[in-house]
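Q: could you look at this predicted model? Sequence included:
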Amino acid sequence: MSAVFDDCLASVNKVQFSRHHPDLLAYGAADGTFRLCYVPCNTGGSKGGGAGGKKGALGVARVKHELKGHTKEVTDFDWSTDDDYLCSSSADKSVRVWDVGTGQCLRIIYTLIPQTCIIFHPQNNNFLVVANSKKELTVMNFSTGRVVSRVAMDSNVTALVADRTTAAAAATSTSSSGSSGGGSGSKTAAGTASRTAAAAAGSAAEVDSVVFVGDSEGAIHSFTVDKQSGSLQRRHRTTAGVVHPAPVASLHFSPTSVLANGPVLLACSKDGCVRFYTTALELNGYLFLKISLQLSSRATNMNAAFCPPLGPSESGEYIVTGNADHHVYFYDFMKPRSPLVARVPGHKAMVVDVSWNNTNTVLASCDCDGVVALWQRA
């Protein structure tokens, strides 16, 4: 363990690094505490850390902004695609949007019921996909505060995650199409690359992102959300791998996978069952169950996340999760008969959530005592 934030007085429900900055971390707690932290780490580049710094070495972690406003439990939060904003939902019946640079609250959307889950639309961050305790999935307009789309669900929504490959492909293609140039000998190649990139950007822009929704019965639903109108469309529902109905505790999407050689979805249920799906984004998020694991009976109410290889010579499909025995666990889906790879002590209470930074050099974990721990990867 390299660093600890231990001044929270209630259980920390969620911890998450930003999408593009390895040194920005946010966490929300059951008493309404919501904090943005700075976790300086030298990722081996030329900026900061000095020539003698080790790759991934942590500096002094500190709270950058205290995001004050919620009066009850912070149930969920999410980073915008460009990391400029944070959105949060709360049991105090409000949704808030925050400026990451200043820590100021930019928008408050008051509702009549507690809000349980929230994410930004990956292609249009003006839209927020929000679930509430009334078994509804809604899309809110960040600018106006109005609900632009609403769908009634059969069960309460307990987890949300979006496919962000479409937005990333569009951004990359647009960037590539705008960087043509060079000498006369490269004009043809540059022009071809520019046209190809523009075509890819146009193709990506035409596709609506898929939002995966986990519910209290263990089912996972696929929705598409129109990037211009915010309209929600039901696409698929699956209970593959569900033995006993249990709420989905967390959903994690990854565009790449060793085991599936493509985009995958990781679902962790509150009964300790972890399911690994391949996703057909061209079929609006249709899910194929690849493998499922039943973790120990004490691995309930935990969130799981994808994990990088634990060593330079190792290859596998790793996940990391918390446990009621105060440990952080690492598993390998490539070894379903004996998936446990490592167990790391350090916490003094049930470990609730885990998150890697985008360079996979630092792991954050949080527990029911309000402690957020930072682990430096060897």
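A: The structure has been received and is ready for your questions. Residues are numbered from 1 along each chain as shown.
Q: please make it C-alpha for all contacts and neighbour counts, starting now.
A: OK.
Q: what strand or helix carries the closest residue to V242 other than its chain neighbours?
A: Distances taken as Cα to Cα, 6 or more residues apart in numbering put G218 closest to V242, at 6.6 Å, once the chain neighbours are dropped. G218 belongs to no helix or strand when assigned by DSSP states H and E.
Q: contacts only, for G218.
A: G218 makes contacts with T239, V242, P245, A246, P247, V248, S269, as judged by Cα atoms under 8 Å, 6 or more residues apart in numbering.
Q: and the second one, how far from C268?
A: With the distance defined as Cα to Cα, to the nearest Å, V242 ends up 11 Å from C268.
Q: looking at these two, which is more packed in?
A: Using other Cα atoms under 10 Å as the criterion, V242 and C268 rank with C268 on top: 31 against 16.
Q: my read is that the more buried one contacts L293, right?
A: No - in this structure, C268 is not within contact of L293 by Cα atoms under 8 Å, at 9.6 Å.
Q: ok, and here's another one to check against it:
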Amino acid sequence: MAAVWQQVLALDAKYNAYRTPNSPQFRTLYIRRRSQLLRENAKSEHRDPVARKDYLHLRAQLLTSRYGSPAFSDQGSIRSRSFSTKSISRNTLESLDSFHINDSRKHHFRHMSSGSLKHIYEGPMKRVFDSIEVVPTKEAEASRAMAGGKSISENYAFAGMHHIFDQHTDAVTRVKFANDDKSRVACSSVDGTLSICQLIPPPATVICMLKGHMAGVVDFVWSLSNDVVLSVSLDGTARLWDVAAGSCMRVIEDGTNAELLSCLFHPLNNNMFVIGNSKSSIQLMNVSTGKGYKAGCSKVIGKVLALAFDPSGRILWSGDDKGYMFSFLVDVASGKLTKTRRISVCEGHPVTSISARSWISREARDPSLLVNCCVNALCLFKIVTDDGGLQLKRTFQIKQKDSNIKSNFCPLMSFRQGACVISGSEDMCVLFFDIAKEKKPCVNKLLGHSAAVLDVCFNCDESLLASCDAQGMVIIWKREGKQGAL
């Protein structure tokens, strides 16, 4: 059913000129992000094909009702529409340009007329999409044009500090931008509070402080709609916060009176979240009732320091302070949690962070996990089985022996050769690694903190980067060049 997602992208590209007509930069970013999401979802084998087709039909109706029928479109299904050469998105040209196909076929694609496009799209092109793996090449001219012809290190150069926050009186444990939002960022601290900050338009301000926890807040997460924040604390409680009101909606106490150390919303169902505690327990919870699912509890070996879902929400990974990771299968309908695999990262050394990504760039197409472990290493794993089995691909050197350092994949799909990840470090640096470089993979290093950098996070278009440290400072870094240039 990947062909349906190709049709969805074609539909979005057709209406793209009508979307924010005064902001062509946003339209380019929108199509790139849309392409990334569609490619990720096309890999899932557990989607209903009928629902995909229904989604395509409904989306076509909604776009038509909002923007009208574009001048170059006619009535009928997506598969039967013809396209003029002007209506082909740069993303489509870039995809054709980066196929490994013979020269005669490339020549045929690049010189076909408007009338032949319809025929190719309905027949041979679909077979090409189904049978040929997309592989990056040095000849991908459209990709290089969208990237500005710059290298990874040039695109991750920074112009300096956008703002410095110091509203917390103790270490800031996590910093996260709101989902698909480039201006709001939240922080949690050992001082027992959380803060919500607004960065754009300047000047940057602290919108509100969320107070109620009786001990340090060690983890939090935004809901999909950004209207709720879930936090967990060493006081043994999880709290749901109304962001707009700046108030606590619900307090959920751990049934075993243990410290809560990690939390995560389900990526597709924000009425479900998972928490991990200091007594080696993982529990799926229901937001509406505030209670745990009966079959949604499992035990691991050590304290649960890190949690991560795959993008579909079907697989959950946990990391503990004994150096182990566990994978679980999640049944969203029943809330059942089934343990499947145990992976030893480095026995006796805490696993402090896990991030999952199904596709980083066209050079890093494997579903991957990014893992911090207290052995001075950032580990990149390939997901090799449907039940969460992992294979170590490579490690990157960082300074981490004692602190709960976090790392992240850069959010945008890369339109050049290479793919980047970022991590904090105990040497007070923010580190950037190109996972495609075998030698000297560290492509940039940001200096400015005076304590161990505990967490790092990009906003949705990678125009701003937030980092926090063990002394309570939060730095917002501004990238050089145009926003969303990647």
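A: Yes, it's here. None of the values given here were measured: they were computed from a predicted structure.
Q: and the contacts of G218 of the first structure, which are buried?
A: In these, burial by neighbour count holds for V242, A246, P247, V248, S269, counting by 16 or more other Cα atoms under 10 Å.
Q: make a markdown table from the residues you listed and add distance to F276 of the first structure to it.
A: Converted to a markdown table, those look like this (distance: Cα to Cα, whole Å):
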| residue | distance to F276 of the first structure |
| --- | --- |
| V242 | 12 |
| A246 | 16 |
| P247 | 16 |
| V248 | 13 |
| S269 | 12 |
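Q: and of those residues, the nearest to N141 of the first structure?
A: Of all those, V248 has the smallest distance to N141 of the first structure: 26.3 Å, by Cα to Cα.
Q: right, and that closest one touches L266 too?
A: No - taking contacts as Cα under 8 Å, V248 of the first structure lies outside contact range of L266: 10.5 Å.
Q: host element of the aligned partner of V60 of the first structure in the second structure?
A: Here V60 of the first structure is matched to P203 in the second structure, going by TM-score structural alignment. Counting by DSSP H and E, no helix or strand carries P203 of the second structure.
Q: and P203 of the second structure, how many neighbours?
A: P203 of the second structure: 9 surrounding residues under other Cα under 10 Å.
Q: how much space between it and V218 of the second structure?
A: Distance from P203 of the second structure to V218 of the second structure, by Cα to Cα: 28 Å.
Q: can you check L307 of the second structure too?
A: 13 Å.
Q: show me the contacts for the alignment partner in the second structure of T224 of the first structure.
A: The alignment partner of T224 of the first structure in the second structure, by TM-score structural alignment, is L329. Shown in contact with L329 of the second structure (Cα under 8 Å, 6+ apart): R314, I315, L316, L337, T338, K339, T340, D387.
Q: and those residues, which is closest to H213 of the second structure?
A: L316 (26.7 Å).
Q: verify the stated contact: that closest one with F328.
A: Yes - shown here, L316 of the second structure and F328 form a contact pair, counting by Cα under 8 Å, at 5.0 Å.
Q: so for these two, which sits in the more crowded spot?
A: Neighbours were counted for L316 of the second structure and for F328 using other Cα under 10 Å; L316 has more, 25 against 21.
Q: quick one: what's aligned to the more buried one in the first structure?
A: By TM-score structural alignment, L316 of the second structure lines up with V211.
Q: over to V300 of the second structure?
A: By TM-score structural alignment, V300 of the second structure lines up with M153 in the first structure.
Q: run through the residues that contact its match.
A: K135, E136, L137.
Q: from D332 of the first structure, how far off is the residue nearest the centre of the first structure?
A: In the first structure, the residue lying closest to the centroid (Cα atoms, centre = their mean) is H252, at 6.0 Å. For H252 of the first structure, the distance to D332 of the first structure (Cα to Cα) stands at 16 Å.
Q: try V39 of the first structure
A: 28 Å.
Q: straight-line length of stretch 110-124 of the first structure, end to end?
A: End-to-end distance (Cα to Cα), stretch 110-124 of the first structure: 21 Å.
Q: over to stretch 336-352 of the second structure?
A: 25 Å.
Q: what's the overlap in contacts for L307 and V218 of the second structure?
A: With contacts taken as Cα under 8 Å, 6+ apart, L307 of the second structure and V218 have S262 as neighbours in common.
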